[in-house]
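K.L.:
Mind looking at a prediction? Sequence and model below.
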Amino acid sequence: MSASNWDRIVDVVIVGSGGAALVAATMAADEGAEVLVVEKDELLGGTTAVSGGGIWLPNNHVMAEAGIPDSKDAALAYIKRVCDGRAPDPELLEVFVDTAPEMLKYLVEHTPATFHIQPLPDYYTPWGWEGHLPRPGRTVEANPYPVGERLPEWRDKIVKRGTLMSLGAATTLTEDFMPRTPEMEAELARREAEDVRPKGAALIAALLEGLLNRDVSIWLSSPAKDLITDEAGSAIGVVVEHDGNRTRVGARKGIVLACGGFEWNRDMVMTHLGYDVKPLSPGGNTGDGLAMAMKAGAQLGNTTSYWGTPVMFDPDITRNGEMVPQFEWGRGEPSSLVVNQKGKRFANEALPYNDFPKAFGVFDNTNHEFPNAGPCWQIFDNVVRSKVRVLSMLPGEPDPEWAIKADSIAELASMIDIEPSALVSTVERFNENAANGEDPDFERHRKGLMGPGAVKPLTEGPFYAVRIYPGMLGTNGGPMITQDGEVRLQGGGVIEGLYAAGNTAANVFGWAYPSGGGTIGNGTVFGYRAGIHAGSRPARDI
């Protein structure tokens, strides 16, 4: 779409309102730019607001204050090994490591956001790779934010955690790993009463207050529909559906696309990923940014990848009459395993959650099939059932009506349409090796994030089966970017005036996920750089 008359002109337009978008808006405003944030949804916050809120930022000052040593060299060595040579632009890895501590310190000094260390290790610590940090590592989390006190007029306009039961709506991620003492219960009750938001919503709320203090304009329920380019192909504006009108917004300096991935666009998912992957993110992530960038001639990267997590469905958790994907429960517990519909194990069940779903998409070229296509089955015994929550099956409480259980493995197999002899054979082999503390098939006794080194036989009935599927926190492929978030042009150069960050852009880590918060860390760092670059550019005559 080419330029003509404008309904409004600003310096920088930010498309999206997650962590990457709001950091970009903050930086552009601090460079003196007039900034407009446009958000498709009626609520602010994007995927970040419903996330666990971790931000993976190597060598940051919050770590140093907590006495956790780190260095650029160690972080870079680790991240290069995790990426395994598949980063879309390896030079951006060093840019990320250099910028991460700078970005976090800026937010602390110039916005209401404050942070603490999350109790997460680098996810490949059990592999012993150079530069890894054990628990606690490089992940920070925003401190709970008093939305009710500080942003009362926005409390119903910021995304709240809704149907994801595994991450508490009032707890920090740190507290999710702690016992519920009377003192904690009292604090959580206070947060609920006073609308104090933790996790990703805390980051969004703090950044929002900072933007309001900067007089940044924010349009909700205003989806960006099309980029506007000039005769040279430069991005100079965007068409936004606002207040029922198609509004042409000119951007004197630039446009930042930070509006999520394409995980809710099934056509894009099947085209780029090639198999069905269940999304856990907000439903507005339908590839709008990717479509606009492609139309403008962007060079794409990493579009076959996603931030993975296995998911389960609980019949008691629904939205609009449909079951809602839930984070997995119990994977990697000692007396448990995961099998495909043929009754065969197909991966180390203790793998990091980003990695395990990728095994569902493996193609068996001998038998010309996808043997692990979901649903697959998590099988566990009563030892696991008695001590670990699995969806709404709680230890010490009666089984819900939907629970699938049997007194023998053969009977359980018949109930889930698996050939009994196949599942019995798989469990017998697992049990025989697990009795010696070993897993020669997948080395689960040596490697894994989810309870590494812990394998035990499944011996105590009844035995249980829960469907498990490949899921994703979001896709992470899109336009390739420069070190300053500029969108690269197919064939060379950049699309002048166009930037991308977060899940709209090609993940600088490639397919890899170094630790909890790798998603928001990647997004906020390059949102920071994009905002500075766009905001500091000379204004164009549009």
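P.N.:
Happy to help now that I have it.

K.L.:
When you work out contacts or count neighbours from here on, use the C-alpha atoms and nothing else.
P.N.:
Noted.

K.L.:
Would you confirm that Ser71 contacts His61?
P.N.:
No. Ser71 sits out of contact with His61 when judged by C-alpha atoms under 8 Å, with a separation of 11.3 Å.

K.L.:
The two - which one has more neighbours?
P.N.:
For Ser71 against His61, the residue with the higher neighbour count under other C-alpha atoms under 10 Å is His61, and the figures read 16 against 13.

K.L.:
Next, the contact list for that one, please.
P.N.:
His61 makes contact with Pro101, Leu104, Lys105, according to C-alpha atoms under 8 Å, 6 or more residues apart in numbering.

K.L.:
Give me the packing partners of whichever strand or helix holds the last one, helices and strands only.
P.N.:
Taking DSSP states H and E as the definition, Lys105 sits inside helix 91-110. Contact partners of helix 91-110 among helices and strands, from 3 or more C-alpha pairs under 8 Å, 6 or more residues apart in numbering; DSSP states H and E: helix 61-65, helix 72-83, helix 518-536.

K.L.:
Let me see the ranges of the strands in the stretch 351-500 of the chain.
P.N.:
Assigned by DSSP state E, counting those that start in this stretch, the strands in the stretch 351-500 of the chain fall at 376-380, 404-406, 463-475, 478-479, 486-488, 494-500.

K.L.:
Oops, could you answer that again for the stretch 201-350 of the chain instead?
P.N.:
Using DSSP E, counting those that start in this stretch, the strands assigned to the stretch 201-350 of the chain run over residues 217-219, 224-229, 235-242, 245-257, 278-279, 300-301, 306-319, 322-327, 336-339.

K.L.:
Second structure follows, compare the two:
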Amino acid sequence: MSAQTPQTTSWDETVDVLVVGSGGAALTGAYSAAAQGLDTLVVEKTEYFGGTTAYAGACLWLPGNQAQARAGVEDSADLARAYFRSLVGDATPHELQDAYLDGAGPLVEFLERDELIDFEYRPFPDYYPGPGRFDAGRGVFPVPLERPEGSAELLDAVRPPAYAERLRLPAPEGPLEDGRALIGRLLLALHGAGGRAERHTALTALVQDDTGRVTGAEVRTASGGTRRIEARRGVLLAAGGYERASDLRRTWGNGPGADWTMGPAGGGTGDALRAATGLGATATMLDESWWCPSVLFPDGSAAFALGFRAGVFVDARGRRFANECLSYDRMGRAMMAAGAGDRPDRPVWWVWDAAHGEEPPGIVLVPTDRESFEQAGVWRTADTIEGIAAEIGVPADALAATVKTFNGYAAEGHDPEFGRGDDPYDRFFTDPESTVPNPCLLPLERGPFHAVRIVLGDLGTKGGLGTDVHARVLRGDGSVIEGLYAAGNTAANVTGPVYPGPGAPIGTGMVFGHRAATHMASGT
């Protein structure tokens, strides 16, 4: 990719706003621009709209919004600020934090002015204890989208769910749900506001004038040709991160690499980041991702897993090393701290017993196929603890001691080592009718015992371009690259090294995508 082309007055097309990418941040920015009267074009590199957002449950961490108020949830930017500051502190500029928190509620109000965009509150706990924490959560979700008449061409281009795409299954019929509902609603609203969106169109270069202002971009079309698109008000880069760029991840020491990411194939290759840094843009937090424990698949890929209802995670020593019920980013960081599951030579195994069935007792975003997993050696079964220890290559006496200790904790209802079950998030996925002392602590007592391999995966990278409160991209000296904006995983995230609650990745991206569009619409 060329980072820059010579200045030119020869354009193939002229728009007010060019948006690169089509996830939640990109489409929020695009719709916001179009709704404010700007001629807006979205270009998407892959065959589908939606990016990683389409895979998501699409809880949105947008504190103090009217969808919460409709459900009787009393929240505010100030309550969220107390919580956010207690976690993030000075890891990111306070003015960026305030821009996000103060902009969340107004964004929901702005979006819901369009009858095509609708949100609802559903409980999902914040991820950390602290002042201002909501034990029942403060997230809102897009309402499932019935397919309006005449919308098939647009909605059929929304990325399928992760399981369907990974297993090469057709997208489900009927209403769009979760992240696909968010993408579908934003696409329809964008179309209704006069904006356009194109697939199979990849960014190849940003164009500057002789003052250093970004005036447009070069893109590669499906036929392999080049188009030069002038963007009179600006270019918004919201094309995801570099989760699929093995070279960038190696350079920046970003985790185990591209094989274990949940980012969709074909995207997340860092194109926007490369183009902007080629113009002198600063980039930070490049070793950071939205981490998660993931189930290793036979082909070497991995799938996000959460909501662990039973079993234990053990490392190569046959020992537990963390509270398995931690929120996924916290568990991923615990894996890194313990040197467990972050490399092929440091395995983690999720072990459970027959009382919890033959399928993994939790939520795996892509369904497991036991036969193929067993053939690949990433699923093991044995009648005894000693047998499963031999199958997964850990010391039998250590695993037996681990299980005996854990079963004692289950009988007592308390895990003094790691506090499993002490936090509202831990208990969120458990059986509400359970009568055991601690529903997060269920003993492992009878064979056969099962084990599947767990690795350190991610939902995308979270480091990226430095930006100001208007999402304008900054140079290393702090000056603004005029005409260039970034949001979503293309930008360094305002949460720093913390994942405060469900929907923070999409929520932050949406707020700054909207702020970028509003700044472009202001003409300043």
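P.N.:
Okay, I see it. It should be emphasised that the depicted structure is a prediction, and the values quoted were computed from it without experimental measurement.

K.L.:
I'd like the TM-score for the two structures, please.
P.N.:
Superposed pair, TM-score by TM-score structural alignment, normalised by the length of structure 2: 0.87. Supporting alignment: 494 aligned residues with a C-alpha RMSD of 2.8 Å.

K.L.:
By neighbours, which of the contacts of His61 of structure 1 wins?
P.N.:
Greatest neighbour count in the contacts of His61 of structure 1, by other C-alpha under 10 Å, goes to Leu104: 23 neighbours.

K.L.:
tell me the contacts of the residue nearest to the spatial centre of structure 2?
P.N.:
Among the residues of structure 2, the one closest to the centroid is Leu459, at 4.4 Å (C-alpha atoms, centre = their mean). Shown here is Leu459 of structure 2, whose contacts under the criterion C-alpha under 8 Å, 6+ apart are Thr52, Thr261, Met262, Gly263, Ser289, Trp290, Trp291, Cys292, Phe304.

K.L.:
and stretch 161-177 of structure 2, how far apart are its ends?
P.N.:
9 Å (C-alpha to C-alpha, to the nearest Å).

K.L.:
likewise stretch 217-228 of structure 1?
P.N.:
For stretch 217-228 of structure 1, the first-to-last residue distance is 20 Å (C-alpha to C-alpha).

K.L.:
now stretch 329-347 of structure 1
P.N.:
When the termini of stretch 329-347 of structure 1 are compared using C-alpha to C-alpha, they are 17 Å apart.

K.L.:
same thing with stretch 291-300 of structure 1?
P.N.:
With C-alpha to C-alpha as the measure, the ends of stretch 291-300 of structure 1 fall 11 Å from one another.

K.L.:
so who does Asp75 of structure 2 touch?
P.N.:
Remark: with contacts taken as C-alpha under 8 Å, 6+ apart, Asp75 of structure 2 is in contact with Pro63, Gly64, Asn65, Gln68, Ala69, Arg138.

K.L.:
Turn the buried ones among these into a named ChimeraX selection, would you?
P.N.:
Entered in ChimeraX, the line below selects the buried ones among the contacts of Asp75 of structure 2, by 16 or more other C-alpha atoms under 10 Å:
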select :63,64,65,68,138
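
K.L.:
From the contacts of Asp75 of structure 2, pick the one nearest Gly463 of structure 2.
P.N.:
Of all the contacts of Asp75 of structure 2, Gly463 of structure 2 sits closest to Pro63, with 22.7 Å by C-alpha to C-alpha.

K.L.:
follow-up on the earlier one: any idea how far whatever residue of structure 1 lines up with the residue nearest to the centre of structure 2 lies from Ile117 of structure 1?
P.N.:
Taking TM-score structural alignment for the superposition, Leu459 of structure 2 sits opposite Leu473 in structure 1. Taking C-alpha to C-alpha as the criterion, Leu473 of structure 1 is separated from Ile117 of structure 1 by 22 Å.

K.L.:
and Phe308 of structure 2, how far is that from Asp315 of structure 2?
P.N.:
Applying C-alpha to C-alpha, the value for Phe308 of structure 2 to Asp315 of structure 2 is 17 Å.

K.L.:
cool, Gly195 of structure 2 as well?
P.N.:
Look at Gly195 of structure 2 and Asp315 of structure 2: by C-alpha to C-alpha, they are 51 Å apart.

K.L.:
One more: Pro170 of structure 2?
P.N.:
Here the criterion is C-alpha to C-alpha. By it, Pro170 of structure 2 lies 37 Å from Asp315 of structure 2.

K.L.:
before we move on, what about Arg70 of structure 2?
P.N.:
Using C-alpha to C-alpha, one obtains 46 Å as the distance from Arg70 of structure 2 to Asp315 of structure 2.

K.L.:
And the two? Which one has more around it.
P.N.:
Per other C-alpha under 10 Å, whichever of Arg70 of structure 2 and Asp315 has more neighbours is Asp315, with 21 against 11.

K.L.:
which residue in structure 1 lines up with that one?
P.N.:
Taking TM-score structural alignment, the alignment pairs Asp315 of structure 2 with Asn340 from structure 1.

K.L.:
quick one on the thing from earlier: among the strands of the stretch 351-500 of structure 1, which is nearest Gly301 of structure 1?
P.N.:
With C-alpha to C-alpha as the criterion, Gly301 of structure 1 lies closest to strand 478-479 of these, at 5.7 Å.

K.L.:
quick one: that closest one to structure 2 mean distance?
P.N.:
On superposition with structure 2, the average gap between strand 478-479 of structure 1 and its aligned counterparts reaches 0.5 Å (mean C-alpha distance after the TM-score superposition for structure 1).

K.L.:
returning to that earlier point: packed most tightly, which of the strands of the stretch 351-500 of structure 1 would that be?
P.N.:
Of all the strands of the stretch 351-500 of structure 1, strand 478-479 carries the top mean neighbour count, a mean of 33, counting by mean count of other C-alpha atoms under 10 Å.

K.L.:
Before I go, just wanted to say thanks for your time.
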